[in-house]
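Undergrad: Build the 3D model from these lines:
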Amino acid sequence: AIIKDRSYHLIIENVPISFDPDSKATIAEIEVKGGLQMNSISKIRYIKPVARRSPTQRSAHVALTLNSKTATNQIIRFGLSIEGKKVYGRKLLTEPTRCLKCHTFNRGHIAMDCPKDNDTCGTCGAEHHTTTCKVDDPAFYHCINCKEDGHGSWSRECPVFIGKWNAQKARNDEARCR
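TA: This is a model prediction of the structure:
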């Protein structure tokens, strides 16, 4: 059996796009300037692919994986300097799992294992794939989870999503402490 080191995940928002996450020298510089132990950053990547940036975009979010709880807390409390800009980290918490076939949270499965025969639209709630939905007026959106109109099943404002999110955060020790 192999014991894997513990990883801590942060999101760093509004990092200048001039930052190169593949440069070991740049990462070492961030660790030194941030007062972090060397090699405490084990992985760093842009969340959105570079090809999907807008032409006028000047900053982007990065996902940061660290191998030290001390370094993680230090970044949350004091921030980092990346490409001359002071940025702060926040914990990257996983969201409740939603099946992308039936769009429910409460069945504990993903699309590959969905027991439903047909797709359910996450936008309007009808029986078709979400990508083929023609509904573009939010008044006609219908949420499969809370059974209410006005938002889709993917909405972060859905009361069912909020309840699942809060329950998941309450179970997760990392969500409660810094």
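
Undergrad: from here on, contacts and neighbour counts on C-alpha atoms
TA: Noted.

Undergrad: In this protein, which helix is the longest?
TA: Taking DSSP state H as the criterion, the chain has its longest helix at helix 159-171.

Undergrad: Which residues does that helix contact?
TA: Helix 159-171 has contacts (Cα atoms under 8 Å, 6 or more residues apart in numbering) with Leu93, Glu95, Pro96, Phe105, Asn145, Cys146, Ser155, Arg156, Ala175, Arg176.

Undergrad: Is there a quick ChimeraX command that grabs whichever of those residues are buried?
TA: Applying 16 or more other Cα atoms under 10 Å to the contacts of helix 159-171, the buried members can be selected in ChimeraX as follows:
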select :96,105,145
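
Undergrad: quick one on the thing from earlier: now do the buried residues in the longest helix of the chain.
TA: So helix 159-171, judged by 16+ other Cα under 10 Å, has buried residues Val160, Phe161, Lys164, Trp165, Gln168, Lys169.

Undergrad: got it, and stretch 105-113?
TA: Using 16+ other Cα under 10 Å as the test for burial, stretch 105-113 gives Phe105, His109, Ile110.

Undergrad: Please give the structure of this sequence too, so both can be compared:
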Amino acid sequence: RRKDGQRYAHAIFSMDTRDDANELLTGRVIVQGRILKARKNHPDPKRCAKCNTFGHIAEQCKSENDVCARCAGRHRTATCQATEQQFFCANCKKAGHGAASRECPEFQRKLKERAKWDPEHAYRLFVTRNPSTW
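TA: Okay, the predicted model is just below:
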């Protein structure tokens, strides 16, 4: 869905082989006459939809209460009345953004942590037998 004022959109392509994916990553993608750059999709760290902390999903959550992803209040995110100016992060405990923000320092820390144990993360291309992918 497109929102008023939206300038960017994302698309995820799933390829059958690593070689096909690398061809897409090294070539040009043209959509509606615009040349776009493709990049590997690295999965985000797990974030619970109930308590909004990292490391588990709602099904495994041990929290007794819901924690709002927008204001960190004890209610479901879907019922939150907070404005953007009232956003407060349940993870880094700072105002100005919600728990789903990609700019959150805690989210950025978790991304770096995840990259350390994912050997594929260090490479721009998917590693194949072709030495140019190493």
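
Undergrad: care to give me the TM-score?
TA: Put the two chains on top of each other and the TM-score (TM-score structural alignment, normalised by the length of structure 2) is 0.77; 123 aligned residues with a Cα RMSD of 2.5 Å.

Undergrad: circling back to that earlier point, average offset of the longest helix of structure 1 relative to structure 2?
TA: Taking mean Cα distance after the TM-score superposition for structure 1, the mean distance separating helix 159-171 of structure 1 from the aligned residues in structure 2 is 1.0 Å.

Undergrad: which part of structure 2 lines up with that helix?
TA: Aligned using TM-score structural alignment, helix 159-171 of structure 1 spans residues 105-117 in structure 2.

Undergrad: who's in contact with the most centrally placed residue in structure 2?
TA: Central residue of structure 2 (Cα atoms, centre = their mean): Asp44, 4.3 Å from the mean position. Residues in contact with Asp44 of structure 2 (Cα under 8 Å, 6+ apart) are Leu111.

Undergrad: what does it align to in structure 1?
TA: With TM-score structural alignment as the criterion, Asp44 of structure 2 pairs with Glu95.

Undergrad: Check the gap between that match and Ile82 of structure 1 for me.
TA: Taking Cα to Cα, to the nearest Å as the measure, Glu95 of structure 1 falls 27 Å from Ile82 of structure 1.

Undergrad: what's the straight distance from one end of stretch 25-32 of structure 2 to the other?
TA: 18 Å.

Undergrad: so how far is it from its chain's centroid?
TA: 22 Å (Cα atoms, centre = their mean, to the nearest Å).

Undergrad: Which positions in that stretch come out as buried?
TA: Using 16+ other Cα under 10 Å as the test for burial, stretch 25-32 of structure 2 gives Leu25.

Undergrad: got a list of contacts for it?
TA: Ile35, Leu36, Lys37, Ala38, Arg39, Lys40, Leu125.

Undergrad: that older thread, as TSV, the buried residues of stretch 105-113 of structure 1 with secondary structure and distance to Asn118 of structure 1 would be great.
TA: Below are the buried residues of stretch 105-113 of structure 1 laid out as TSV (DSSP: H, G, I helix; E, B strand; the rest coil; distance: Cα to Cα, whole Å):
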residue	secondary structure	distance to Asn118 of structure 1
Phe105	coil	17
His109	coil	15
Ile110	coil	14
